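Have a look at this fold, sequence not included:
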């Protein structure tokens, strides 16, 4: 494992650090600010305005005030603004990527990929905005004509995580705007800069004042709860932990707020005896190490057939050991730091528990001696099924390998979790592939591939991994209500 040591590049001066409310950049009402840290060094990057509950209320008031006009804006005009946002993002990839890497730590190459992925949501939903249809026809008894309209649900509260700070905002904002909804965005406190910069680009794209409002804060609970209970928020979209999701669902119940939840994952990665190991290993690195493993779709539990387990583990350890670790802004970096000290401590604790229970470390297994919140890519074999890293989401660069012999048994093991977001299956037997994909209790399956997400396809899980879907033709439905207009048919003559 080679380690790079170049210090972080300063942020561009034009990155906003204020709240964005009603089309204006403003300080927090109490003047509070919060630090943004570079996880590659542990040093302060900058500070941003720390929104109070009063600021959250002001942002919602702005969204409510802009809702009627934005909903009435012709779909073609909304589409043009979304297209312009796509064009501005694709023209500004380098700045967006460098800001994201500085505040979050992911390698610059990955950050560039995330910018492209985020921009595609604006492109996709620019096209969907002009395709919001309805229905018309007679009821079966012939006595009524029925017209079905699809209308914007209303002001939306969007709460996004730190691990994909630009993509998660885009994946929620783009369909909301396409549907005719206004937005209050509450980004994660670790990574507010990407969201604020996105707000700046949306303004440049021609978005009217008050349509998108952005309020980073360290006091998420104090800001979000009164908004959900106010009756003015008509839609909540949240990406984050299952525990926080449960709390938000309870708070949303009082005003019967429509909700979308993209929560935790515990993805199984199943390798059968007939799998192409070249493909399986390459995809394992891809599915495990994207964003240093800090992804809800990350492969978490590796189930490998006994006959190929030793070779697979050896080859995976070689591949992960060869990845180049360093600050994300350093050219050639493939593995950046984890987002903060608590995250690294959690990963270290999960590995320690597995080793105590008998797991063997094939590579990694510790934090390197260097500044920042780095943890070495790690492969463990002989993992006890009762280990904490099997039962909980790792959110770090750790592959935990268990073995199996019986195909039916591995499906049972893969489904033995409260989560059901993503899964990965590797086999060259077509019948087995389809049967296992159908039997896995997840919302998305990567079949002989390590990527499951695309703006043109629905993203989401089942069980305690969430509610609703983002992306694809289904994504805009989350922001639309159906309205029936029933008209009696009058007798002729």
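Received, thanks. Here the structure is a predicted model, which is why all the values come from computation and not from measurement.

Could you use CA atoms for every contact and neighbour count after this?
Will do.

Please work out how many residues are found near the nearest residue to residue 240 once chain neighbours are set aside.
Nearest non-adjacent residue to residue 240, counting by C-alpha to C-alpha, 6 or more residues apart in numbering: residue 263, 5.1 Å away. Using other C-alpha atoms under 10 Å, residue 263 has 26 other residues around it.

For residue 263, give its distance to residue 466.
For residue 263, the distance to residue 466 (C-alpha to C-alpha, to the nearest Å) stands at 5 Å.

Spell out for me which residue occupies the centre of this protein.
Centroid-nearest residue in the chain: residue 168, 4.7 Å away (criterion: C-alpha atoms, centre = their mean).

That residue contacts residue 174, doesn't it?
No. Counting by C-alpha atoms under 8 Å, residue 168 stays clear of residue 174, with 10.2 Å between them.

Residue 199 versus residue 191, what's the distance?
Distance, residue 191 to residue 199, using C-alpha to C-alpha: 14 Å.

So between those two, which is more surrounded?
More crowded of residue 191 and residue 199, by other C-alpha under 10 Å: residue 191, with 28 against 23.

Tell me if residue 66 really is in a helix.
Yes. Counting by DSSP: H, G, I helix; E, B strand; the rest coil, residue 66 is part of a helix.

Isn't it up against residue 212?
No. Using C-alpha under 8 Å as the test, residue 66 is too far from residue 212 to be in contact (9.2 Å).

and the comparison structure, right after this:
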């Protein structure tokens, strides 16, 4: 068992262990609890409330009761609350970073980066709250006036994933609150602590009762079903796997809910013969190993022109083999644990399948004995068509390489997937870059950059990677409904 420092113990004590319903922290109605574990050791961090269906209904009751008042709250007041939350999260960045590393496993330096990223959604949408605009104009026939206003969608259900436990919460909560919507939030059971601490911050900076309600649970389906079946709910936002997203959309269809779905990815990383290889290698390391490879934006398939493939392989193999592995709080660690044993088994399965089909492991390629759920930073090359590693998200520190000989072949390989979240392109040819912007079937693209996420930009994909956008001014419109009003000609 890992010996916790006094700072870690004190921080865990600060995290609420109950549900947040109607402005009160409370035990689950059935009295159940579940444990949250540290993936670096397997040790229990904290026991928290395990919500059931009745708690879900109570959460929606609170959100519905608060909706009218919150929707009428002046935009400036909504924005100032979010700004206070930004200031507080920023001031307590070290606490949030340490908590995130404990529950999710990522290196502390990366957790600090996520806190900064998460806070930016609070600042961005605090500013967008006062920029919600409609329009007024004469209709084409001149017989009347057209008024288009923006109305809050209404009570919203937000389901967040485990891999970015704070940023995914702020990326959903901030635009909803800015738009005037109340919410019920369900964080992932693997990493709920960051969300609980964040909602405690919202409470401290003046959040009205019922505007944000939090359900922590190990029974996702049982909690979600009564919410999606309740006509008072008007919006569903989900980040997670495509299979779960499809199931949720089917359930949401009965109530004609507005939906935002940020689902799976299978990101191609294209390196052309004219690429700046120094920058391409830096971008590759960031795009692949950020968050231990556990990101929907992580580069999944490295497609490298045959003329530079040998040199690229040499450089990334050297860099990957030198990456220190360990607990995220240890100095110098670059690769922390995967989230659980299932994630380790998935990495083993995909690499084994690729090797059996003819791929070569250049470094790594194996799980690491516990305690903790670790997998070696890995480079696999000569990956053959049909390999599972080319078709499924790796969600681990595995860099797979396939060679190509022409631009058309690269685009064909890149687009040969049901997913379309993000792609990365390295080339010095401006015209080629512009062509790839149009020909790559993704909702986002990094051109000579390996990290693309930004609070001011619309995040989301096409095809089986989902619908809707988070971030940017587009993000707040996911929580607004345009309302058209016709008035008579005032001069008639």
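Done, it's in. Keep in mind it's a predicted model, so treat the numbers as computed, not measured.

hmm, back to that, which neighbours do residue 263 and residue 466 of structure 1 have in common?
Residues touching both residue 263 of structure 1 and residue 466 (C-alpha atoms under 8 Å, 6 or more residues apart in numbering): residue 242.

how many neighbours does residue 237 of structure 1 have?
Using other C-alpha under 10 Å, residue 237 of structure 1 has 24 other residues around it.

before we move on, what about the one 4 residues further on?
Neighbour count of residue 241 of structure 1, defined by other C-alpha under 10 Å: 19.

Can you find the partner of residue 437 of structure 2 in structure 1?
Matched to structure 1 by TM-score structural alignment, residue 437 of structure 2 sits across from residue 437.

Chain neighbours aside, what residue packs nearest to that match?
For residue 437 of structure 1, the closest residue by C-alpha to C-alpha, 6+ apart turns out to be residue 445, at 6.5 Å.

How about residue 475 of structure 1?
Among residues not flanking residue 475 of structure 1 along the chain, residue 469 sits closest, at 5.7 Å (C-alpha to C-alpha, 6+ apart).

Let me see the contact set for that neighbour.
Counting by C-alpha under 8 Å, 6+ apart, residue 469 of structure 1 has contacts 260, 458, 459, 460, 461, 475, 478.

Which among those count as buried?
Buried members of the contacts of residue 469 of structure 1, counted by 16 or more other C-alpha atoms under 10 Å: 260, 458, 459, 460, 461, 475, 478.

Need the max-distance pair from the residues you listed.
Greatest spacing in these, by C-alpha to C-alpha: 461 and 478 (14.6 Å).

so which helix or strand takes in residue 233 of structure 2?
Using DSSP states H and E, residue 233 of structure 2 maps to neither a helix nor a strand.

Let me know how buried it is, in neighbour terms.
Neighbours of residue 233 of structure 2 (other C-alpha under 10 Å): 25.

quick one: it from residue 59 of structure 2, how far?
From residue 233 of structure 2 across to residue 59 of structure 2, the span is 11 Å (C-alpha to C-alpha).

can you check residue 69 of structure 2 too?
Separation of residue 69 of structure 2 from residue 59 of structure 2 (C-alpha to C-alpha): 17 Å.

The two: who's more crowded?
The neighbour comparison of residue 69 of structure 2 against residue 59 (other C-alpha under 10 Å) goes to residue 59, with 27 against 14.

what about the closest residue in space to the more buried one that isn't next to it in sequence, how many neighbours?
Closest residue in space to residue 59 of structure 2, ignoring its immediate chain neighbours: residue 21 at 5.4 Å, by C-alpha to C-alpha, 6+ apart. Residue 21 of structure 2: 25 surrounding residues under other C-alpha under 10 Å.

residues touching residue 21 of structure 2, list them.
58, 59, 62, 210, 212, 213, 214.

ok, 10 Å please
27, 55-56, 58-63, 184, 209-215 (C-alpha atoms under 10 Å, 6 or more residues apart in numbering).

wait, what's in contact with the residue of structure 2 most remote from its centre?
No residue in structure 2 sits farther from the centre than residue 492, which is 53.3 Å out by C-alpha atoms, centre = their mean. Contact analysis of residue 492 of structure 2 by C-alpha under 10 Å, 6+ apart lists 143, 144.
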